[in-house]
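K.L.:
Sequence plus the predicted model coming up.
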Amino acid sequence: MRHGASTDSAATYVVDDTLATDSITTPSPQKKTPFFKKVGNAFVRLFEWFSDVDTTYIEPQKYNYTAMIQNTNTYERYRITSSQGNDFTFAPEPKIKFGPYFGWRWLFLGYTVDFNELGKKSRSTEFDLSLYTGMFGIDLFYRKTGSNYKISYASFDSNNSINTRPLKNIDFDGINVGIKGFNLYYIFNHRRFSYPAAFSQSTIQRRSSGSWLCGLGYTKHSLKIDWDKLYTTVANRLGEDVAERYMDSNLKMKEIKYTDLSVSCGYAYNWAFAHNWLAAASLSMALGYKNATGNENSDVLSFHDFSMDNFNIDGVGRFGIVWNNMRWFAGMSAIVHSYNYKKPRFSTNSMFGSLNIYFGFNFNRKK
């Protein structure tokens, strides 16, 4: 009996070992996730972490894609003053542009064209690429204006002793301006305040809230002025004696180029004043560190005139009103930029802004 029990016990042990061996040698097959899919999933999880919000204040986007038509009305002004009192302001006629925009989640791409300038050599273009999350945002932009400017203001001394009204709104095609760069900003109260709700319509602000902002910016400016043509214009309108006596040769430059590195700080507020309605305003001031160089062909300005040690205050303001029920949206927004550069012999100020009126819809609901 004891021997039989021992045999039964051994038999049982062999069977169990066999089962264990079979379990190890025949594992169930597992599918490997492709590398690029892993990277994509990680990026989406990272974005969702950045976009984490308090849903009592912010309603997240429920669709993947956005299509929109936008009308953009732009205004520009470029002012140049000299130490001897010359003060010229150039501005083109306001431009009216139309263009399509397309968005996928946090990416938003658009292109606008001034149809009034199609076929002309001097054509202005704008290109914008924006990346928005609840926590931070980045704007990339390229802007090139035409040469169809007017002299909107002119003065030769602080007393305005010379009548310059004959120069008012005179066409002047001797100026050409370009700007390109990016702005990166961080939103402190990103769980309750949605910057994209006001300016990219990718979320809805359900309750009013505000936030402090901080950011970094890089822009590269170019300003070309035909001084000889400006001198001739003044001589033709006011007389050769006035041009020869009062035109300041410190403004005799062919081109000004400067790079602007800035650190900004500001405050923004979203007012949810009615269901699906939002009014927004933000203002940021930036300390800009500018490195500028004059055209190498200039016989007046040198690298010494544009030293690296140069700080100025710049600013950007944004205002908007939008209706958004998540499926459809419409609204308008205004953005104004101001850049300053000052030296003892001359200074420049550039200001440009846009008023956007848009209408669009979201589609492809998230699962």
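P.N.:
Here it is on my side, so go on.
K.L.:
switch to C-alpha atoms for all contacts and neighbour counts from now on
P.N.:
Fine.
K.L.:
Is there a neighbour count for residue 252? I'd like the number.
P.N.:
Using other Cα atoms under 10 Å, residue 252 is surrounded by 18 other residues.
K.L.:
again, but for the one 4 residues further on
P.N.:
For residue 256, the tally of surrounding residues (other Cα under 10 Å) stands at 18.
K.L.:
got the contact list for it?
P.N.:
Applying Cα atoms under 8 Å, 6 or more residues apart in numbering, one finds that residue 256 lies in contact with 221-224, 292-295.
K.L.:
which residues touch residue 235?
P.N.:
Residue 235 touches 241-244, counting by Cα under 8 Å, 6+ apart.
K.L.:
what about versus this one:
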Amino acid sequence: MLLFCQKALADVDSTYIQRFPQQLSAQTYVAKNFIFLHHDNEDLGISREYMPNNPVSLGLGVTWKNYSFSFGYGFDFMRDKKKGKTKSIDFQYHYYGRKFIFDIFYQDYKGFYDEVSDEKYVLYPDLHLKQISVHAQYVFNHRKFSYRAAFNQSEIQRISAGSFQAGGGINYSYINSDSTLIFENNPKRRILQVGISGGYAYNWVFGKGFYLSGGITVGANFGSDNIKHSFRKIEVSPTAFPRVSAGYNARSWSLRFSFLGNMISFQDIDKKEVNQLNGSFMMSYIHRFNSYPGVMKTVDKIMDKLPF
């Protein structure tokens, strides 16, 4: 993942937000990306959760000033063989700017399971789920509240502060259930939704170097189950996007645990609600360096000439 951020602490109350003095840092992390479906059918008295069995990813990253690059990979031996095998492509891009935050998801998963009882699994190797979504939010109290302090740790939230936010997004979901039981009469579904949302986030600073951040946006999605009909039949569904981060900042290193999830809903052919949740967990360690190789100055000069 390549992440570019704004270059200056402009329009910020320095009493609340400050930047770390080091310009170069490296991080190691453990991450778990996910996407799953929850489906209730009261008529049949069943409830199913279609979970993927993708492995945990191990990753490395480097940050120079406001430019960051990180890469992670999930090894096959880190998955539970009893839960089947999931083939997946999962790209997530989360941009935490001063006034705006953006989230982009491209997730393509095939192969799911349902834990019907303790250590007993039903496998759905043909279930194919694809999700493409883009979300944006405007942060109103951006002079005193920093998303970067909570989810990038490129800044420090010195005094607790929060902010209201508002925005919206677009979601596209493709489901092919083949021989599974989720949509018996219509195994392929294509759902396109656009929505509006708003919410609140807060950074709580306590102790010396500790922080806890939490926020949620809720809203409504307007969508169609058949894109070819050009939204002739519009359905309205709730949506929610929670974020949580907690960690510790020392002068030369930081620890962080974070979670974010994007929940959308739609209806099956019998008008029963289906909930889809996608997102990620991450645990990371960041180390900052007081000195850096001379080649970074050359990189910095090149970056300064870029238009963003």
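P.N.:
Thanks, I have it. Computed from a prediction, not measured in an experiment: that's the story for all the values here.
K.L.:
Save the contacts of residue 256 of structure 1 as a markdown table, and put in secondary structure, neighbour count and distance to residue 281 of structure 1 too.
P.N.:
Below are the contacts of residue 256 of structure 1 laid out as a markdown table (DSSP: H, G, I helix; E, B strand; the rest coil; neighbours: other Cα atoms under 10 Å; distance: Cα to Cα, whole Å):
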| residue | secondary structure | neighbour count | distance to residue 281 of structure 1 |
| --- | --- | --- | --- |
| 221 | strand | 18 | 26 |
| 222 | strand | 18 | 29 |
| 223 | strand | 19 | 30 |
| 224 | strand | 17 | 34 |
| 292 | strand | 20 | 32 |
| 293 | strand | 19 | 35 |
| 294 | strand | 22 | 37 |
| 295 | coil | 16 | 39 |
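K.L.:
Make a markdown table out of the residues you listed and add distance to residue 317 of structure 1.
P.N.:
Formatted as a markdown table, these follow (distance: Cα to Cα, whole Å):
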| residue | distance to residue 317 of structure 1 |
| --- | --- |
| 221 | 19 |
| 222 | 22 |
| 223 | 23 |
| 224 | 26 |
| 292 | 25 |
| 293 | 28 |
| 294 | 29 |
| 295 | 31 |
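K.L.:
The residue nearest the centre of structure 1: which element?
P.N.:
Taking Cα atoms, centre = their mean, the centroid of structure 1 lies closest to residue 139, which sits 3.7 Å from it. Using DSSP states H and E, residue 139 of structure 1 falls within strand 136-144.
K.L.:
Following the chain past that strand, name the next helix or strand.
P.N.:
With secondary structure assigned by DSSP H and E, strand 136-144 of structure 1 is succeeded by strand 149-155.
K.L.:
hang on, residue 18 of structure 2 packs against residue 155?
P.N.:
Yes: with contact defined as Cα atoms under 8 Å, residue 18 of structure 2 counts as touching residue 155 (5.7 Å).
K.L.:
Please give me every residue in contact with whichever residue in structure 2 pairs up with residue 140 of structure 1.
P.N.:
Mapped onto structure 2 by TM-score structural alignment, residue 140 of structure 1 lines up with residue 104. By Cα under 8 Å, 6+ apart, the contact set of residue 104 of structure 2 is 92-94, 132-135.
K.L.:
Then residue 112 of structure 1?
P.N.:
Residue 112 of structure 1 touches 72, 97-100, 125-127, counting by Cα under 8 Å, 6+ apart.
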